[in-house]
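Engineer: next come a sequence and a model predicted from it.
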Amino acid sequence: MTETPNPHIISTDTLTGEMHPIRRAVVALGSNLGDRMASLQGAVGALADTPEVWLTDVSAVYETEPVDSPPDAEKYLNAVVLFDTTLSAARLMDRALAIEDAYDRERSEVRNAPRTLDVDLIVVGDRRSDEDWLRLPHPKAHERAFVLQPWYDLEPDAAIPGVGPIAELLEKADRHGVARRDDLTLDLQ
């Protein structure tokens, strides 16, 4: 794992006096089982309640066709959340898994099986990791329109470190089956 935080943006941990870099993080949310909107809103709320996480924006909700899923999989609702944090990527991954578990996410041997909630770390600053339990940037985000489109709506000039600008990546991505749902909105909390 490598990490190169911006040394000019820091916050102080008031308990220890240690300096922790503030990083921009992007999280993709998805649900295609149960009350999909309740699961997405619950995930936004859980992220907002996380110490050392400051939500800055949440995207529109998109309804999307499942990608690489079993044939009977229902459509997903997807959104992207942007936040600033002083937490490490490992702590954020633990939090993402805990939020999924709180919404009864069942893990399966079936690849891309339907799920009540998916909370994926897409980028955490310029952090890179190739560990089995943590891959940053997310290895498939650059080809997933259901991640790129909502992220682009919020930050059209953003880039995936080491991959490229999301505007260019979105142009190359298959947008078939990705529909904005203006009748559904998530509250930032």
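Structural biologist: Cool, the structure landed.
Engineer: please make it C-alpha for all contacts and neighbour counts, starting now.
Structural biologist: Will do.
Engineer: now do the helices in the chain.
Structural biologist: Assigned by DSSP state H, the helices in the chain fall at 36-48, 89-102, 145-154, 166-172.
Engineer: for D72, find the nearest of those helices.
Structural biologist: helix 36-48 (16.7 Å; CA to CA).
Engineer: what angle do the closest one and helix 89-102 make?
Structural biologist: Calculated by axes from the mean of the first three to the mean of the last three CA atoms, to 10 degrees, helix 36-48 forms an angle of 140 degrees with helix 89-102.
Engineer: presented hereafter is structure B, for comparison with structure A:
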Amino acid sequence: MATAYIALGANLGDPVATVNAAFTALEALPQSALTARSALYRTAPVGIEDQPEFINAAARIETALAPEALLDALLAIEQDFGRIRALRNGPRTLDLDVLLYDDQVLDTPRLILPHPRLHLRAFVLYPLADIGPDLRIPGRGSLAAWLPAVANQGIVRL
């Protein structure tokens, strides 16, 4: 079994209910077990600023799914929640991203691990710190070392 960390985010409809329902969907992933979930965080949008605030969280799972099979399962959950990919960084019903998969470094046309921008975003680092305060990001060092760099980004723990 591998340990994977997943980012969850939503800003359309009822994003709190959506993220909580997404945790339930993660519990049902085949060959996997949800082992931790972060608090929920309210965050300002990045990129396209004229959209509702986001609710973000992180999950830790133990999984026998290979990285790209896990990605496929997450994309299927997004689709079940009505995700439409119209604009990069635009509003969404649900966004699920594989952030880390063990200590694996991977760069394929479909998946880059660790997630290439996870160390730059408060909406990823703070929820991750809830469930893995001692995490190390391959090629980047400790998660804790990156928290001060994103401390000025708008984020509120709910």
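Structural biologist: Arrived safely, thanks for sending. Because the structure is predicted, anything quoted here is derived from the model rather than measured.
Engineer: care to give me the TM-score?
Structural biologist: The TM-score (TM-score structural alignment, normalised by the length of the second structure) is 0.95; 158 aligned residues with a CA RMSD of 1.1 Å.
Engineer: okay if I get the helices of the first structure as CSV plus distance to V26 of the first structure and mean neighbour count?
Structural biologist: Shown next, in CSV, are the helices of the first structure (distance: least, CA to CA, whole Å; neighbours: other CA atoms under 10 Å):
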stretch, distance to V26 of the first structure, mean neighbour count
helix 36-48, 11, 20
helix 89-102, 11, 17
helix 145-154, 8, 24
helix 166-172, 12, 17
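Engineer: turn those helices into a markdown table, including distance to L136 of the first structure.
Structural biologist: As requested, the helices of the first structure are exported to a markdown table (distance: least, CA to CA, whole Å):
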| stretch | distance to L136 of the first structure |
| --- | --- |
| helix 36-48 | 19 |
| helix 89-102 | 9 |
| helix 145-154 | 15 |
| helix 166-172 | 15 |
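Engineer: out of the ones you listed, which comes closest to Y62 of the first structure?
Structural biologist: helix 145-154 (7.3 Å).
Engineer: next, count neighbours for S11 of the first structure.
Structural biologist: S11 of the first structure: 15 surrounding residues under other CA atoms under 10 Å.
Engineer: quick one: contacts for the residue at the greatest distance from the centre of the second structure?
Structural biologist: Going by CA atoms, centre = their mean, the residue of the second structure most distant from its centre is D50, 21.6 Å out. Going by CA atoms under 8 Å, 6 or more residues apart in numbering, D50 of the second structure touches no other residue.
Engineer: rerun at 10 Å
Structural biologist: 90-91 (CA atoms under 10 Å, 6 or more residues apart in numbering).
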